[in-house]
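A.B. asks: Below are the sequence and a predicted model; questions follow.
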Amino acid sequence: MPELPEVETTRRGLLPHVVGRTIREVIVRNPRLRWPVPRDLAARLRDVEILAIRRKGKYLLFDCAQGHLLVHLGMSGRLTLVPADRPPQTHDHIDLRFEGNQALRLTDPRRFGAMLWLKSPAERHALLAGLGLEPLEPEFTGAALAQRARGRQVAVKQFLMNGRIVTGVGNIYASEALFHAGIHPTRAAGRISGERWDRLATSVRETLNRALRAGGTTLRDYASADGQAGGFQFEVAVYDRAGEPCRSCGTLIKTMRQGARATYYCPACQH
């Protein structure tokens, strides 16, 4: 968390308020994030205009004339538009102050996020160069997934969550997509038919789009750029519903551990 829908919701929320505006000042209160904030970030961004905001997997790229500001929200981070004179709280680590009285504030209680400056082309940076298929792009197909899964014995849920294979699909959405595709999360990726890969690719895309329409999922810290919580947690079919009846067949939802993460599934609907 945040996963692809939360990052994309943040991007869309920022577009009308940030693109075309000029950063007048950068205030770094705590540079000790997962990757240290560059010491010269404030100098690099002073009087720089933001030309566009893109998303690569779970990363945001703020495109500027001479480079790119990369932001990762980690496990608990969020970007919020606030009045520039609003007093910071304990976990408010960085402000990008624009002309007028508005700032873009990075809040990150667990400090697993990042704010870095990248030279062009950004896609060559080590954090971005190895990203896998983008689930909301046309190249994300059952055939593409089947090709990458050929001969692999890893469980399909962990396959989906591998950022070098598929980018941006985390624990919540992998569990939900597998349920709607009717595929058991422990099935070996290399033992799934082409027809079922087509179904799963469609399910991943539809699950992410439903989450986007709901504004993402809020379990603990996530909020959109305007401070609103997401609503997808009220629509989930299996995630965090262990012991409750399946909405499709009535069988009790089960949970297990996969790669130190909780997996939720219906033993009757998924096989």
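C.D. replies: Arrived safely, thanks for sending. Just so you know, these numbers come straight off a predicted model, no measurement behind them.

A.B. asks: going forward, measure contacts and count neighbours with C-alpha atoms only.
C.D. replies: Will do.

A.B. asks: packing partners for the helix or strand in which Leu81 is found?
C.D. replies: Per DSSP states H and E: Leu81 is located in strand 78-83. Here strand 78-83 touches strand 102-107, going by 3 or more CA pairs under 8 Å, 6 or more residues apart in numbering; DSSP states H and E.

A.B. asks: List the buried residues in the helix or strand following the strand it packs on.
C.D. replies: Where DSSP H and E defines the elements, the next helix or strand beyond strand 102-107 is strand 114-118. Residues Ala114, Met115, Trp117, Leu118 are the ones in strand 114-118 that count as buried (16 or more other CA atoms under 10 Å).

A.B. asks: Can you tell me the number of residues neighbouring Gly110?
C.D. replies: Heads up, residue 110 is Arg, not Gly. Per other CA atoms under 10 Å, the neighbour tally for Arg110 reads 13.

A.B. asks: The one 10 residues further on too?
C.D. replies: Around Ser120 sit 14 other residues, with neighbours defined as other CA under 10 Å.

A.B. asks: picking up where we left off before, the strand holding Leu81 vs strand 102-107, what angle?
C.D. replies: Relative orientation of strand 78-83 versus strand 102-107 (axes from the mean of the first three to the mean of the last three CA atoms, to 10 degrees): 150 degrees.

A.B. asks: Show me what strand 78-83 is in contact with.
C.D. replies: 10, 101-108, 221-227 (CA atoms under 8 Å, 6 or more residues apart in numbering).

A.B. asks: Could you tell me which of the residues you listed count as buried?
C.D. replies: The neighbour-count test (16+ other CA under 10 Å) marks 10, 102-108, 221-225 as buried among the contacts of strand 78-83.

A.B. asks: Need the max-distance pair from those residues.
C.D. replies: Across the buried ones among the contacts of strand 78-83, the longest distance by CA to CA is 22.1 Å; it joins Gln102 and Asp221.

A.B. asks: Could you pull out the helices in the stretch 151-271 of the chain for me?
C.D. replies: Taking DSSP state H, counting those that start in this stretch as the criterion, the stretch 151-271 of the chain carries its helices at 156-160, 171-181, 194-213.

A.B. asks: Next up, a structure to set beside the first:
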Amino acid sequence: MPELPEVETTRRGIAPALLHRSCTGAIVRNPRLRHPVPDDLDATIRGLELGSVERRAKYMVLRFATGSLLIHLGMSGSLRIVPATTEPDKHDHLDILFGDTALRLRDPRRFGLVLWQDGPAPHPLLAGLGIEPLNDDFDGPWLHRAGRDRKTPSKLFLMDGHQVVGIGNIYASESLFRAGIDPATPIGELGPRRCTRLVACIRETLQDALAAGGSTLRDFVSSDGAPGYFQQQYFVYGRAGEPCRKCATPIRKRIMGQRATFFCPRCQR
């Protein structure tokens, strides 16, 4: 599933082409996504100017004067900017039109969603989400306070969207390797110094992934159709049995929270 860097890469790709343009409608070819696309989407957004293109966790938020359009890419979705006259492919389920330009949603597995929220209030799906890891208020002291006395393994804490948003399996594994922390170490056992180190490594990992255009996960491509390349820089994810890039110890795999977890037993304590 696309994680924060993939969604942010997409946001940065589509925003320049669409900001402050008037929406000329929507073409819904298949409304049967994870949640049905609203029947009145075309009438709702037609004539509205797009004020901003934002990201909250792994959701894209297109804000208009009367409300916002919430988009999630699911497991295999992508958003691309194409000429409005471009013939759709089989899995191109939705176009948001801006004159001669279309924002096209392609979603082979149909696990994505496109929902409308009236007014300035955030959509209920965004309620209760945790802190953004690239925001200034995400720092060592915050992590130390939030994790204090908790026995939750550090990796599962980072992947809990009610605590920190947008950090999925790949980037949690990679961040913990860079910080030298065993994924199973309870978050409450990390002192202030290790929390500060972990926050710095999370930021570094996410920024490196953004610079590489994200990771290629199944069908993920950015808004211009280019794949992400961060997977070529993985230290541990998906490398079970391969030598650690730092110490040559074989990378190990364990299951945590029903997800595969990769780590170096020598570099991570």
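C.D. replies: Thanks, I have it. Just so we're clear, the structure is a prediction, and the values are computed from it rather than from any experiment.

A.B. asks: on that earlier part again, average offset of the strand holding Leu81 of the first structure relative to the second structure?
C.D. replies: For strand 78-83 of the first structure, the mean deviation from the second structure after alignment is 1.1 Å (mean CA distance after the TM-score superposition for the first structure).

A.B. asks: who's in contact with the aligned residue in the first structure for Arg104 of the second structure?
C.D. replies: By TM-score structural alignment, Arg104 of the second structure lines up with Arg105 in the first structure. Each residue near Arg105 of the first structure by CA under 8 Å, 6+ apart is listed here: Leu79, Thr80, Leu81, Val82, Asp92, His93, Ile94, Asp95, Leu96.

A.B. asks: okay if I get those as TSV plus neighbour count and distance to Leu252 of the first structure?
C.D. replies: Output for those, formatted as TSV (neighbours: other CA atoms under 10 Å; distance: CA to CA, whole Å):
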residue	neighbour count	distance to Leu252 of the first structure
Leu79	27	38
Thr80	21	39
Leu81	21	42
Val82	18	44
Asp92	19	41
His93	20	43
Ile94	22	45
Asp95	25	46
Leu96	21	48
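
A.B. asks: export those residues to a markdown table and tack on distance to Ala126 of the first structure?
C.D. replies: Listed next are the contacts of Arg105 of the first structure as a markdown table, based on distance: CA to CA, whole Å:
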| residue | distance to Ala126 of the first structure |
| --- | --- |
| Leu79 | 23 |
| Thr80 | 27 |
| Leu81 | 29 |
| Val82 | 32 |
| Asp92 | 27 |
| His93 | 24 |
| Ile94 | 23 |
| Asp95 | 25 |
| Leu96 | 25 |
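
A.B. asks: Now stretch 243-252 of the second structure: buried residues?
C.D. replies: Across stretch 243-252 of the second structure, burial judged by 16+ other CA under 10 Å covers Pro243, Cys244, Pro250, Ile251, Arg252.

A.B. asks: Now Arg178 of the second structure. Nearest residue, chain neighbours left out?
C.D. replies: In space, and not counting its chain neighbours, Arg178 of the second structure is closest to Cys201: 6.0 Å by CA to CA, 6 or more residues apart in numbering.

A.B. asks: Please pull up the equivalent of the one you found in the first structure.
C.D. replies: Cys201 of the second structure maps onto Ser203 in the first structure, by TM-score structural alignment.

A.B. asks: quick one on the thing from earlier: wait, the residue nearest to Arg178 of the second structure sits on Ser175?
C.D. replies: Yes. Taking contacts as CA atoms under 8 Å, Cys201 of the second structure lies within contact range of Ser175: 5.4 Å.

A.B. asks: of those two, who's got more company?
C.D. replies: Counted by other CA under 10 Å, Cys201 of the second structure and Ser175 do not tie: Ser175 has more neighbours, with 27 against 20.

A.B. asks: Give the equivalent position in the first structure for the more buried one.
C.D. replies: Match for Ser175 of the second structure (TM-score structural alignment): Ala177.

A.B. asks: For that match, which residues are in contact?
C.D. replies: Contacts of Ala177 of the first structure by CA under 8 Å, 6+ apart are Leu200, Ser203, Val204, Thr207.

A.B. asks: Out of the contacts of strand 78-83 of the first structure, which comes closest to Ala144 of the first structure?
C.D. replies: Ala144 of the first structure lies nearest to Thr10 out of those, by CA to CA, at 28.0 Å.

A.B. asks: hang on, that closest one in a helix?
C.D. replies: Yes. Counting by DSSP: H, G, I helix; E, B strand; the rest coil, Thr10 of the first structure is part of a helix.

A.B. asks: just checking, it touches Gly227?
C.D. replies: No. Applying CA under 8 Å, one finds Thr10 of the first structure not in contact with Gly227, separated by 10.0 Å.

A.B. asks: Need the residues that contact stretch 68-77 of the first structure.
C.D. replies: Residues contacting stretch 68-77 of the first structure (CA under 8 Å, 6+ apart): 1-2, 7, 58-63, 106-120, 122, 220-222.

A.B. asks: re earlier: can you name the residues that contact the residue nearest to Arg178 of the second structure?
C.D. replies: Residues near Cys201 of the second structure by CA under 8 Å, 6+ apart: Ser175, Leu176, Arg178, Ala179.

A.B. asks: Looking at the first structure, which of those residues hold up?
C.D. replies: Retained in the first structure: Ser175, Leu176, Arg178, Ala179, out of the contacts of Cys201 of the second structure (criterion both residues aligned by TM-score structural alignment, their matches' CA atoms under 8 Å).

A.B. asks: Any idea which of the helices of the stretch 151-271 of the first structure gets closest to Pro267 of the first structure?
C.D. replies: helix 171-181 (9.8 Å).

A.B. asks: Is there a neighbour count for Val204 of the first structure? I'd like the number.
C.D. replies: Residues within reach of Val204 of the first structure, counting by other CA under 10 Å, total 24.

A.B. asks: Look up how far Asn171 of the first structure lies from the closest residue to it other than its chain neighbours.
C.D. replies: Nearest residue to Val204 of the first structure, sequence neighbours excluded (CA to CA, 6+ apart): Ala177, at 5.0 Å. Look at Ala177 of the first structure and Asn171 of the first structure: by CA to CA, to the nearest Å, they are 10 Å apart.

A.B. asks: now Arg21 of the first structure
C.D. replies: Separation of Arg21 of the first structure from Asn171 of the first structure (CA to CA): 35 Å.
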